[in-house]
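Undergrad: Build me a model from this:
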Amino acid sequence: MERFLMAEKVTPLDGEHRALGAAMTGFGGWLMPLRYTSDLAEHRAVRAAAGLFDLSHMGEIHLEGPGAAAALDHALVGSAPAIAVGRAKYSMICAEDGSVLDDLIVYRLADEHFLVVANAGNAPLVAGELAARAEGFDVVVTDRSEATALLAVQGPRAEQIVASLIAPGDVEPVRSLPYYAATPVTLQVGEGVAGLVARTGYTGEDGFELFVDSADAVALWRAVLAAGAEHGLVPAGLAARDSLRLEAGMPLYGHELDTTTTPYEAGLGRVVRVDKVDAAGERVEFVGRTALAARKVSPPARVLVGLRGEGRRSARAGYDVVTRSGAKVGTVTSAAPSPTLGCPIAMAYVTPELSGEGTELAVDVRGRAEPFVVVPLPFYRRPTA
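TA: Down below sits the predicted model:
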């Protein structure tokens, strides 16, 4: 076990996690905090107040130059030129057969400067693919993952906490940030720390992501904890992040998305622009376009759905979804007891004819058919003011 743990990479905040007594686990090639106190307490803190997450294991790949937008248009399924400066879009990088290599967030930091944030385990692959697909374009691709730390403050009190750490002249731009947007700031940490603040989130709550140099990570982590103490903020680990994102119906690579899945099965066909054109009005032949165009007009063999348990026993990823009479019709991709809803929830791929809301199904939980019903995603939406 110790040899396994030593093989994992660690973030710049590893010492902070250990000082707080976090239980550590391997994830995507990194040693990360699973929990600090309890999964339930950390989940509930994010829903009621705020949680602080270390996301420094994520990948940050920059594309800069006159051809940056065109290079991304060729590399990804979405339209990079359509992203306004200061805004972001959810996208995917696919293989030629249309399968998903990773799901990404693409930020446009300037006219000729984009930041692509990749999942931790896929970051080296994404960086390599972007570099290869950018050949022939006037662009420089730089993987700055090791040099970048990423902290997330999520929850209804996130804005108050983050605003208290921002230099006065940057507070209003941060408060007025729309969803899926980012702005450069000076953080009032030490003598001042340059950073990028985004509002994208992965928990179903309002929240902010703070990108800084790795050397500034510890000081920022401590500053956020101090600023958030009066607001009920707690450090939160991977377990809470997973149950939060599941309630919010958000996919996780390796579960809902992988190299056997296209965006269409996952209900994410909206992010694919098969008919995008370049500045000259010519169709963009992005990687995977031919396969995805065919898949768009073909009936899917399986559909991603939400399942809500009618009993108390939770499913697990990989368990069979069956009809009430016992015939296998799908597979669970993610599952957990929902702290917010008070019942088991799951996402699963099932056959299309059984994907309608209200369809009564079951999950084989260690040989016992536990009743579930198909419900819309997401399971949880945060209250509106």
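Undergrad: going forward, measure contacts between C-alpha atoms and count neighbours the same way
TA: OK.
Undergrad: can you give me the helices in this structure?
TA: 2-7, 14-19, 39-48, 68-75, 123-133, 158-163, 168-175, 217-228, 238-247, 289-296 (DSSP state H).
Undergrad: Which of those has the highest mean neighbour count?
TA: Of all the helices of the chain, helix 68-75 has the most neighbours on average by mean count of other C-alpha atoms under 10 Å, namely a mean of 24.
Undergrad: Next, the angle from that helix to helix 289-296.
TA: 60 degrees (axes from the mean of the first three to the mean of the last three C-alpha atoms, to 10 degrees).
Undergrad: need the helices of the chain in TSV with distance to L257, can you?
TA: Converted to TSV, the helices of the chain look like this (distance: least, C-alpha to C-alpha, whole Å):
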stretch	distance to L257
helix 2-7	26
helix 14-19	28
helix 39-48	24
helix 68-75	18
helix 123-133	15
helix 158-163	29
helix 168-175	32
helix 217-228	30
helix 238-247	14
helix 289-296	15
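Undergrad: Select, out of the ones you listed, the one closest to T262.
TA: helix 289-296 (7.6 Å; C-alpha to C-alpha).
Undergrad: which ones are touching S355?
TA: V303, L304, V305, V374 (C-alpha atoms under 8 Å, 6 or more residues apart in numbering).
Undergrad: got TSV for the residues you listed, with neighbour count and distance to D216 too?
TA: Conversion of these to TSV gives the following (neighbours: other C-alpha atoms under 10 Å; distance: C-alpha to C-alpha, whole Å):
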residue	neighbour count	distance to D216
V303	19	43
L304	24	40
V305	28	41
V374	23	45
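Undergrad: out of the residues you listed, which are inside strands?
TA: Among the contacts of S355, DSSP state E puts V303, L304, V305, V374 in strands.
Undergrad: want to put them side by side, so please do this one too:
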Amino acid sequence: MSKETALHAVHEALGARFTDFGGWDMPLKYGKELEEHRAVREAVGVFDLSHMGEVRVTGPDAAAYLDHALISRISAVKIGKAKYSMICTADGGIIDDLITYHLGEDDYLVIPNAGNAPAVFAALTERAAGFDVTVTDRTDEISLIAVQGPKAADVMLQIIDEVTDAPEASGASSDDNSVAAAVAGLGYYAAFAGTIAGVPALIARTGYTGEDGFEIFVGNGADGAAPKAVWDAVLAAGERDGVLPCGLAARDTLRLEAGMPLYGNELSRDLTPVDAGLGVLAATKSKDEFVGRDAILAAKEKGTTQIRIGLVGEGKRAARGGYPILDADGNRLGEVTSGALSPTLGYPVAMGYVGTADVAEGGAAAEGATVTVDIRGKAYPYTVVALPFYAREK
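TA: Now for the predicted structure:
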């Protein structure tokens, strides 16, 4: 049976259509997914992301431990900042991609993906041996609400009651803890503590849509009233801008347009970070040891045999995950990992993996080249392009 977030009844009341995702019963959409997608691109949308995992890491060895357990140098992350990284197997396979927040001295919060949260917690627990740390799974205690879109900052300015702790590294002025200063100064991948609708919250600025956005972490409490109060505050504040509750369908097309990888599609245990084009996350130069280092270093030195590319098509037929990518002669080059008809651009877009040699200048899948995608037995032309497909104006 799928788990439910603290906001499940709220979504039911809004008429959400649900789907299982990572073992959770999550809103797929509330009305028309196209309208939800456009709300995020043009104004503001709100997502319940409480299915994401939350793992608290505390103790004197917390920084050194995370340097060992994850592929990036987490010890270099200042209090009030966050880092996108990965946790890998000893042979370099990606267990998950995740975000780690440095909350305070010897205090970190790791955010794994929903379906991978149990595996990440198990790996983190196992890797804690020999370190003076405490690793706690707090997934069932915390709700996560995302506010995304060009009007997201306007909404946050209305709903934050006060700033209770804004570390200098977060970007907020140390001598001005006003809400306006904190929101304006909050950089990308940074966070501060505050209250929203009277509820203590961690307020971060990251996102998975390609737009400006904020994430709000709140404790569920005994009755789930706190996340509902925050959710209601977002909807009320964003009403004049046309805020919409948004489901996983819109989230997927938004992240695809932004060229962001999804675990299970572009990322897996069969791929190293180097294979996924994210080898830069692995601190093989600044760290002498971490789980998977030898395999990832070898992959960097040897080079990957496959590479992720972007594809744009014509018409309305979208390539989907698993569809073959072919050259002009019908030879298989690789496979689509994600694809959809882009609501923003109006044409099909897709990501996939092809052989590294094929993307070299003059290769069958070099940037600008035309390939075909086999969509249910019929070949459709696609052009190879650089990622992302969409980038917001700064």
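Undergrad: Report the TM-score for the pair.
TA: The TM-score (TM-score structural alignment, normalised by the length of the first structure) is 0.94; 369 aligned residues with a C-alpha RMSD of 1.0 Å.
Undergrad: so which of the helices of the first structure gets nearest V189 of the first structure?
TA: V189 of the first structure lies closest, by C-alpha to C-alpha, to one member of these: helix 217-228, at 6.3 Å.
Undergrad: Give me the number of neighbouring residues for the counterpart of H62 of the first structure in the second structure.
TA: Residue pairing (TM-score structural alignment): H62 of the first structure is matched to R56 of the second structure. By other C-alpha atoms under 10 Å, 19 other residues sit near R56 of the second structure.
Undergrad: With R392 of the second structure instead?
TA: R392 of the second structure has 12 nearby residues by other C-alpha under 10 Å.
Undergrad: Who are the contact partners of whichever residue in the first structure pairs up with it?
TA: Taking TM-score structural alignment, R392 of the second structure has R382 as its aligned residue in the first structure. R382 of the first structure is in contact with G204, E205, counting by C-alpha under 8 Å, 6+ apart.
Undergrad: could you check the distance from R382 of the first structure over to G195 of the first structure?
TA: 28 Å (C-alpha to C-alpha, to the nearest Å).
Undergrad: just P299 of the first structure next, same as before
TA: Applying C-alpha to C-alpha, the value for P299 of the first structure to G195 of the first structure is 45 Å.
Undergrad: Of these two, which one has the most company?
TA: G195 (19 against 10).
Undergrad: so what corresponds to that one in the second structure?
TA: For G195 of the first structure, the residue aligned by TM-score structural alignment is A201.
Undergrad: Just give the nearest non-adjacent residue to its match, would you?
TA: Residue nearest to A201 of the second structure in three dimensions, not counting chain neighbours: V218, with 4.9 Å by C-alpha to C-alpha, 6 or more residues apart in numbering.
Undergrad: Could you find the counterpart of that neighbour in the first structure?
TA: Checking with TM-score structural alignment, V218 of the second structure has V212 as its match.
Undergrad: Okay, strands next: where are they in the stretch 51-200 of the first structure?
TA: Along the stretch 51-200 of the first structure, the stretches classed as strands by DSSP state E, counting those that start in this stretch are 59-64, 88-94, 100-110, 113-118, 140-143, 148-154, 182-187, 193-198.
Undergrad: what's around the nearest residue to R108 of the first structure once chain neighbours are set aside, how many residues?
TA: In space, and not counting its chain neighbours, R108 of the first structure is closest to F114: 4.5 Å by C-alpha to C-alpha, 6+ apart. Neighbourhood size, F114 of the first structure [other C-alpha under 10 Å]: 25.
Undergrad: Over in the second structure, tell me which residue corresponds to F114 of the first structure.
TA: Alignment note: F114 of the first structure maps to Y108 in the second structure; criterion TM-score structural alignment.
Undergrad: Its match contacts Y101, correct?
TA: Yes: in this structure Y108 of the second structure lies within contact range of Y101 using C-alpha atoms under 8 Å: 5.5 Å.
Undergrad: For stretch 16-27 of the first structure, grab the matching residue range in the second structure.
TA: With TM-score structural alignment as the criterion, stretch 16-27 of the first structure aligns to 10-21.
Undergrad: Same question for stretch 227-244 of the first structure.
TA: The aligned range for stretch 227-244 of the first structure is 237-254, by TM-score structural alignment.
Undergrad: give me every residue that touches the match of H62 of the first structure.
TA: Per C-alpha under 8 Å, 6+ apart, neighbours of R56 of the second structure: D107, Y108, L109, V110, T134, V135, T136, D137, R138.
Undergrad: Could you measure from the first one over to A233 of the second structure?
TA: The span separating D107 of the second structure from A233 of the second structure equals 29 Å under the rule C-alpha to C-alpha.
Undergrad: Equivalent analysis for G377 of the second structure, please.
TA: Following C-alpha to C-alpha, the distance that separates G377 of the second structure from A233 of the second structure is 49 Å.
Undergrad: what about the residue nearest to R108 of the first structure, distance to G86 of the first structure?
TA: Counting by C-alpha to C-alpha, the gap from F114 of the first structure to G86 of the first structure is 10 Å.
Undergrad: any common contacting residues for the two?
TA: Y107, R108.
Undergrad: Can you give me the buried ones in stretch 367-379 of the second structure?
TA: E367, G368, A369, T370, V371, T372, V373, D374, I375, A379 (16 or more other C-alpha atoms under 10 Å).
Undergrad: neighbours around P376 of the first structure, how many?
TA: Neighbour tally, P376 of the first structure, other C-alpha under 10 Å: 15.
Undergrad: Tell me which residues touch it, please.
TA: V305, G306, E357.
Undergrad: In CSV: the ones in strands among the contacts of S355 of the first structure, plus distance to L34 of the first structure.
TA: Below are those laid out as CSV (distance: C-alpha to C-alpha, whole Å):
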residue, distance to L34 of the first structure
V303, 30
L304, 27
V305, 27
V374, 30
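Undergrad: Considering the residues you listed, which is situated nearest to L150 of the first structure?
TA: Taking those together and measuring to L150 of the first structure by C-alpha to C-alpha, the closest member is L304, at 29.9 Å.
Undergrad: What does that closest one correspond to in the second structure?
TA: Per TM-score structural alignment, the equivalent position to L304 of the first structure in the second structure is R308.
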